[in-house]
Structure formats: structure tokens, C-alpha cells
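Novice: Sharing a model prediction with you, sequence too.
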Amino acid sequence: MVREEDGFWACEYDGLLGRLPQLIASSRLTFCGMGSCIDARIEMEDAAALLASEIPADARSFIDMLVDRAHRGVGGEIRVEWPEGPAWLTDNLPFGSSLGGTGPHAAWVLTAVGAPALVALQDRSADMVRHIPSDILVVERGQTVPVGAIKPRGEPRPKIFIFEYTAGMQLGGASPPRSSRIIVRFTDPDLENDQDFASLTATMAEQAGAGLISGFSGVARERLNGEIERVGALSRTWRSRGLGTVYLELGGFDSIDSCLATLHGLKGAYDTLGMSHSEFVALSGDGDLATSMVRLAGELELQRLIVHADHWAAAATLGDGTREREALMTGSLLASARAEAGKPVRPTALPSAAVFHQGPFDTPKRIGDWTLLSCATPYLDTPATTLGLGDSFTGGCLLILGQCPASSASAEASG
């Protein structure tokens, strides 16, 4: 399981840490959309403890479902039909709150390491603004400004509930096999419709490095086609005006139908698709990973398909293998640093508790025009948090994929 050449990956990441300052210094602006929210964070241990008391049947059924998923090591995102759920959970469980959404989290990670990021933000309520790091950029009156400089306004959206659990935690007499979190939506929050962001990014596309689109899993099916059309039109404008990379991060859909409608409806609006391994298996089946990745990437006419798991990250790409591997490693490094610190940070060393496991394509593999490659992640068995780790990985990939090719080559040579 653990590679004999554990020191090989430690050495590789040490080299990346040496290149990281130059990569950050040469980074270009990243557009980060399209969904923002506030997360109510709850420890699964606190929720499971309520099973020992007298609670309503619908609450017991809900918590039983969460504990069962944790026992099976299943995280992900789900939609739950329980209208009274948010109020009951708020009244009966301790929780903290934090920024949510793939776009804002990727922007947070990029900004934390010193790279510029511009986030789509329709919700500018006081509750939202106070949760966003003040140096993340937004568009205000046709200009990019730090979010700390804007005046809050409007009403907040409903919160998303996050239930976190850790490997070894006792939940109803059993322990989860892995650390993760379950994201629960009681409503469909829809996407940010920030017209100022759309207008300005259309004019800035040639100077920016990359764009991120995400959040479609939180759109109700009857509104999904309209959101695909709206966001797809913007991202196609980005591409036509010179933006080199548009990255779609998939997210946990309630149905394969909605997932496929999104992937195919946005076809041509993105060149890069990212998803967790569990999301990939749900979409493509549990067959041969290499063949399945190439098949899906070709079907969607992608430049690259990225799959991230606990212990590894992999890509099927038509691009330069050295650069693509750098993207996977940078994403993995920033996610691991966040797992250790409990928040986005600029890493200066590998986490002391990191271990490395073998990936599926440690030796690059060719299938036709496609190169398949992978890296081991600096894995932490008991992280300080699992929240936002996939989004942190995405942010790290965008840091590299948004580089001018000359900048990437220069950084690799200096390492």
C-alpha cells in the first residue's frame, strides 16, 4: 500500500515547494464562479449523540442516514426533503459557520498563497461579506476591488449544512474508515448571477489565466437548462476572447440525468473537467480507470480530465505531461496544507504526518493521443478539516494551468 520509495514523493514535493514562490509570482488572475454560500459546520459526533435521546422521527431518520454514510466512508453532497430540518438542526446542535462554494473556496486558497482571484458574488449580505477573506476580489461599479472594501447589502441565502467526521471517531458503536464530510442541501441555492462579474470578465479574458465554473449540482432540474445556457454563454465568451483554461468542477449531483445534462449542455464551454473519484465512478462505472477517463474526455471534447481521490490525483490529457503533473501536485500540496492547518495557507513544508500511497499511473501511460499520469497526495489520516479540500485541489490546479507556458517552463527549470 505505502510505496517503498516514500522518499521519492517527499523529494518531488520538496522540489515543488522550492518552485512555488516563482509560480505564485508569475500567476495570473483566476475567475472563480459560480456558486457562493455560507456553510453551517456540525461535528458528526454531536449529531450521532442525539440518537441516545428522545428526538422526532424525521430527525432520527436523518441522523441515522448520516451515520450510515459515515460508517461506509461515504461523504459527498445530498439534497434532503425535510422542510423543518434547518430550524431543528440550528436549535438542537452546536455549529460553526464558514464560507462555502467551490468558486469562493478556490479563490480563498489562491488568495491565501498570494495569487489573484476574482469571485462571482451576487449575495452581498452582511453575513456573506463577513465570511469572505477581505482580500479576495469582486467586481463593484465596473472595477475589481477587495471584498473588504464593499458595502454589504441585501438578505443572505439559506445555509448549507456540513457534517464532518474523522477516521477513528466513535459513531454509534463503529468508526468511519476515512475522514470526510457530508454536504446537505435542504433547498436548491442556484448559481450566482453577478452581472457585473460577467461583464467585466468578458473584457478581461485575454489577460487572465483561467476560469472556474461550478455549482450546477445545486440548481433545481427545472432551472438547470437556463443556467447552463447563461453560464455557458459567458464561458464560451471567455474562451473566444483568449482565456486559455476553463475548468468545470463537477460536484455531487442528485441524479445522473442532471449531471449528464450539465456536462453535455456545457460542451465546448470548458476544456477541463474535474471531479472526485467517487463522482467519476458514479458517472462512468467501476471499470478500467484509464479507458474510462479517455472515453469520457474524448466524448466531451476536453483538453484534460482530472480525477482526485484521497491518496492520489490523476489526469488524462492532450497537453504537456510535465505541466499537467505539476498541476496535480500543486493541487494536492495546497489541499494537504489546508488539511493540516484547518484553513487555506501558503505551504512552506510538507505536513509532518503526510504519507504517500501508490497512484494508478505513477508511470505515464499512453492511449492514442492521450497521456494518463498521476501523483501521490501528501495524505493525512486525521486532518484538522476535510472541508474544502477538493476545492483547494482545484485552486492549486488552476494556479498552474493559468500560467503563461513560458512561466511554467521557467519555474520547472529552476526547480
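Specialist: Noted; the coordinates are in hand.
Novice: going forward, measure contacts and count neighbours with C-alpha atoms only.
Specialist: Will do.
Novice: What strand or helix carries the residue sitting furthest away from the middle of the chain?
Specialist: Most distant from the centre of the chain: Glu54, at 37.3 Å, with distances by CA atoms, centre = their mean. Secondary structure assignment for Glu54, by DSSP states H and E: no helix or strand.
Novice: what's the neighbour count on the residue nearest to Ala59 when sequence neighbours are not counted?
Specialist: Distances taken as CA to CA, 6 or more residues apart in numbering place Gly85 nearest to Ala59, at 7.5 Å, with adjacent residues excluded. Burial of Gly85 is recorded as 17 neighbouring residues (other CA atoms under 10 Å).
Novice: I'd like to know how far Gly85 sits from Pro158.
Specialist: In this view, Gly85 and Pro158 are 12 Å apart by CA to CA, to the nearest Å.
Novice: Need the distance between the two termini of stretch 306-326.
Specialist: Per CA to CA, the first residue of stretch 306-326 is 13 Å away from its last.
Novice: hmm, who's touching it?
Specialist: 16, 272-278, 280, 290, 293-294, 297, 303-305, 328-329, 332, 356-361, 369-379, 390, 400-401, 408 (CA atoms under 8 Å, 6 or more residues apart in numbering).
Novice: out of these, which are buried?
Specialist: Neighbour counting by 16 or more other CA atoms under 10 Å classes 16, 272-278, 280, 290, 293-294, 297, 303-305, 328-329, 332, 356-361, 370-379, 390, 400-401, 408 among the contacts of stretch 306-326 as buried.
Novice: next, the one to line up against it:
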Amino acid sequence: MTARERYERLVEDRAALVARSGPIVAGFSATTDALHRVTDTALERLVTAEHVGSAIFDAGLATLQSWLREGRDGELFIDDESAEPLLELLVGAPEKVQCGGTSIQACWSWSELGLSPLLALTNRSERQLRATAGGVRLMSAGEPVPVPQVEAVPGPMVPSNHVLELTLGTSGGGVTVTRSSRITVVLARKRLHLEDDFIARSPELVGGGVGLVSGLNGLGQAREEAVPVVAELASRWQEAGARLVHLELAEYARPAELARVMELMRGQVDSVGMNASELERLVGSGEPAAVAADFAEAHRLLRVVVHADRWAMSVHRLDPAREELALAAGSLAAANRAAHGEPQGIWAIPREARFAVEIPPSVSPRHGYRASVVATPYLDTPRSTIGLGDTFVSGDLLVQAGSEDFN
């Protein structure tokens, strides 16, 4: 079967996958994202600006400028919650404000497919609720209810994460963008959404489905208290009959930070996901399947999933056909978001999608793991790059949440 034929079949099977899905619970990262499509003029301002605001903001801006010159993307933290107006002076007002963070982004995708995932969300501000998909359920008065039925709670405004979309060919200030990507500027210190009612009730609501854990990066010393709470809850999900508990990584400052998080999680997740850059930077360089297998063995995992621009891989001890289906579902979900700029309830192969010929081989690398790999429907100039990894996770876990008799 060719790559295109695989995805044509998956387009037809989407409804069956959704119908077979078990329950989904997700935490603990959620915020709002302010989206900016960086123009030539805005890029010129960003690269050449000096002495815009506080010393903290100016230092962060200098780092942002170096990232732009190097062609680096990722998440940049500037510890200045009052800096939203300063940043908008350079890049302009956001095109829109939407949900941000892996767990809430994945829930948005599941909601578009017609599912009703349960999300941990402590911030009930009007801004946050307005940015949360209506099909998502939150705990309210001890019961899971759809977002539209949840009343907003007044409180201090939490700054959005500002997502700078960089499109191939954009040029300004002596910098030309050579790959469509994004830099996310974070202005507020991260806190996990450790919601009491969610912690109490989610184990009884996850049986036969999947649990998604995210947001364990960038916590600083707060991780020492917060991550064990997550580990205990993940263990309860497993005991309650979750088919899979998955941890999705993100921007860790250094390998030691990830190592400490994995130590605190104490093996209470079955699956870990990351992008190819995170694999190389945080886990190790070398042949991807072998590096992922070493990581899986070290942390007693059933699977490690790596998603790249042109391929997706699962190194696992599970059914290869199911893993390939999960990888393809994640890749197709992400490609549809790339083509439209937001998650789609109906999947199609984007017209401009291309499939790589050279991808890592499907092999049995070591430690009894095997590698399943698929080519992705890759777009050279996506409408948006934000949330693609999170949307990949939603498709991957959609298959993992499904009944075992699907083929």
C-alpha cells in the first residue's frame, strides 16, 4: 500500500475510529495563544528594535533576535507579565486569540471530531473559557459539563502566549525565513492545572479510554511538588483501566530537566511523545529508532512516539498495524490543521501535500522494541504551524482510545 493509499483509506475510516473511541481525559497545560503572522515589516521591527521596555524585556528581545537570525524556533520565556503591549508594538495586534497548551489543543481537535474529552482547567476567566472549544467538558460542582455551561470567574488577567508565525520567504532586517515555523513568546510563569475535582473524578471517567499528560516542562522548582501529584493521578488512571496513559513532552531547557521529570513520574505513564528536534536535543543523537528505544527501555515504556515534518515513528512493544494506524491518524489530523489553520472535524488529504520517499526504516532496533514508521502528508507552506504536534497527539491517541477489534 502506498502512503497516499494509506491516507485515502484513513479518510474513509475516520468516522469508524471516532465511533469506537473510549473516554479521554487530559491535563495539565492550558492557556490562551495570541496569534501573529509575522510580515516583512514586523520582522524588520523585531530584528532591529532596541531599548523597547524593561531590562528584562529588552534581554528577552535580544534572545528573540538571535533566534530569528539563527533560524531557531521554539518557546521563549520572558519573565515580564506586563509586556504584552510592548510585544504588540513590534508585531502588531494578534489576528486572533485561541486556546494554547498541549492538553487543551488536543481537546479542541477531539471536540471538532465530535468527542467530549474531559479537561483539567483551573483558570475559568472569560478569556480562557471563550478560547476553549464548546465540546470540551470541564468539572463544575463535582460533575463534568460542557464548556458553554461553565460560568466565568473574575480574576487577574493572565497574559496570552504570543505565537509568532514565520512563513517561508518572509524577509526583514537582514533575516530571511528559510522554513515555515514559529516562536512562542511566553510572558507568564507556568503553572499546572491541578484541579481538585478533576483529580478526584477523572479516574472513574477514563476506563477503556486514554489519559493525556502534558505541561511538565518549565516548572522550575515547582515541579518537585507538582509532578508527583500528576504521577499519582496517572497511576490511578492506569488502575482504573485506561488503555494508555501518554505523556507529551515540549520545551525542556536541558536534558537534566527532562530526566528529573521522568524520575518524578516513576514510570506511571505507558507512552511518551516528542518531536524529532526534542529527541535529538533532550534524549540523544543518532539513529532515531535506536535512541528512542534506549529511552523507552530506561523508563519502562510501552512506546515512544516521534513526530517529524516528513515522517512519524513509534518505537514500541505493541501491535505494529495498530501503531502504524495511530501514526497515520496523527499525521493526517496535523496535516488538515496545517492546511486550514485549525483542527478539522472532517479529514482530507490536502491537495498540496507531498509524501517523502526517504524516511527512517521500520526495524527492530534493540531491547525487544520494534519501530513502525509512516510518511506524513507534508506541506511546504502550511497556513499555520501552531498546534500541529498537539493535533498529531489527538489523532494518535484517538486510535489508542479505540476498541481493540478495529482494523
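Specialist: Great, that's in hand. Being a predicted model, the structure only gives us computed values, none of them experimental.
Novice: Can you find the partner of the residue nearest to Ala59 of structure 1 in structure 2?
Specialist: With TM-score structural alignment as the criterion, Gly85 of structure 1 lines up with Ala83 in structure 2.
Novice: Could you list the buried residues of stretch 110-126 of structure 2?
Specialist: For stretch 110-126 of structure 2, burial by neighbour count (16+ other CA under 10 Å) applies to 110-113, 115-125.
Novice: In structure 1, what range does stretch 224-236 of structure 2 match?
Specialist: Against structure 1, stretch 224-236 of structure 2 falls on residues 225-237 (TM-score structural alignment).
Novice: so where do the helices sit in structure 1?
Specialist: For structure 1, the helices defined by DSSP state H cover 6-25, 44-49, 57-71, 85-92, 102-113, 126-131, 195-204, 221-240, 256-265, 277-284, 289-299, 321-341, 389-401, 405-414.
Novice: got the contact list for Arg370 of structure 2?
Specialist: Shown in contact with Arg370 of structure 2 (CA under 8 Å, 6+ apart): Val315, His316, Arg317, Ser362, Val363, Ser364.
Novice: just Ser277 of structure 2 next, same as before
Specialist: Per CA under 8 Å, 6+ apart, neighbours of Ser277 of structure 2: Ala308.
Novice: do Gly154 of structure 1 as well
Specialist: Taking CA under 8 Å, 6+ apart as the test, what Gly154 of structure 1 contacts is Asp123, Arg124, Ser125, Ala126.
Novice: What are the buried residues along stretch 47-57 of structure 2?
Specialist: Buried residues in stretch 47-57 of structure 2 (16+ other CA under 10 Å): Val47, Phe57.
Novice: got the contact list for it?
Specialist: With CA under 8 Å, 6+ apart as the criterion, stretch 47-57 of structure 2 contacts Asp58, Gln65, Leu68, Ile78, Asp79, Asp80, Ala83, Leu86, Gly172, Gly173, Val175.
Novice: which one of those residues sits closest to Pro350 of structure 2?
Specialist: Leu68 (28.9 Å; CA to CA).
Novice: ok, now which ones touch that closest one?
Specialist: Val47, Val175.
Novice: After alignment, which residue of structure 2 pairs with Asp14 of structure 1?
Specialist: By TM-score structural alignment, Asp14 of structure 1 lines up with Glu8.
Novice: Kindly provide the distance from the nearest residue to that match once chain neighbours are set aside to Val261 of structure 2.
Specialist: Excluding the flanking residues, the one nearest Glu8 of structure 2 by CA to CA, 6+ apart is Ile349, at 7.3 Å. Distance from Ile349 of structure 2 to Val261 of structure 2, counting by CA to CA: 37 Å.
Novice: counterpart of Cys32 of structure 1 in structure 2?
Specialist: In structure 2, Cys32 of structure 1 lands on Ala26 (TM-score structural alignment).
Novice: Please look at that match and Trp110 and confirm they touch.
Specialist: No. Assessed by CA atoms under 8 Å, Ala26 of structure 2 is found out of contact with Trp110, at 11.0 Å.
Novice: Identify the contacts common to these two.
Specialist: In contact with both Ala26 of structure 2 and Trp110: Pro117, using CA under 8 Å, 6+ apart.
Novice: which one of the contacts of stretch 47-57 of structure 2 is nearest Leu194 of structure 2?
Specialist: Distance to Leu194 of structure 2, by CA to CA, is smallest for Asp79 among these, at 22.2 Å.
Novice: quick one: contacts for the counterpart of Ala188 of structure 2 in structure 1?
Specialist: Aligned counterpart of Ala188 of structure 2 in structure 1: Thr187 (TM-score structural alignment). Residues near Thr187 of structure 1 by CA under 8 Å, 6+ apart: Arg79, Pro158.
Novice: likewise Gly345 of structure 2?
Specialist: Gly345 of structure 2 sits in contact with Ser109, Glu112, Leu113, Gly114, where contact means CA under 8 Å, 6+ apart.
Novice: Skipping adjacent residues, who's closest to the second one in space?
Specialist: Leaving aside its sequence neighbours, Glu112 of structure 2 sits nearest to Gly345 (CA to CA, 6+ apart; 4.6 Å).
Novice: so what corresponds to Thr111 of structure 1 in structure 2?
Specialist: Using TM-score structural alignment, Thr111 of structure 1 lines up with Ser111 in structure 2.
Novice: Pro117 is in contact with its match, correct?
Specialist: Yes. Counting by CA under 8 Å, Pro117 is a contact partner of Ser111 of structure 2 at 7.1 Å.
Novice: so what sits against both of these two?
Specialist: In contact with both Ser111 of structure 2 and Pro117: Gly135, Val136, using CA under 8 Å, 6+ apart.
Novice: Can you report how many residues lie near Ser255 of structure 1?
Specialist: There are 12 residues near Ser255 of structure 1, going by other CA under 10 Å.
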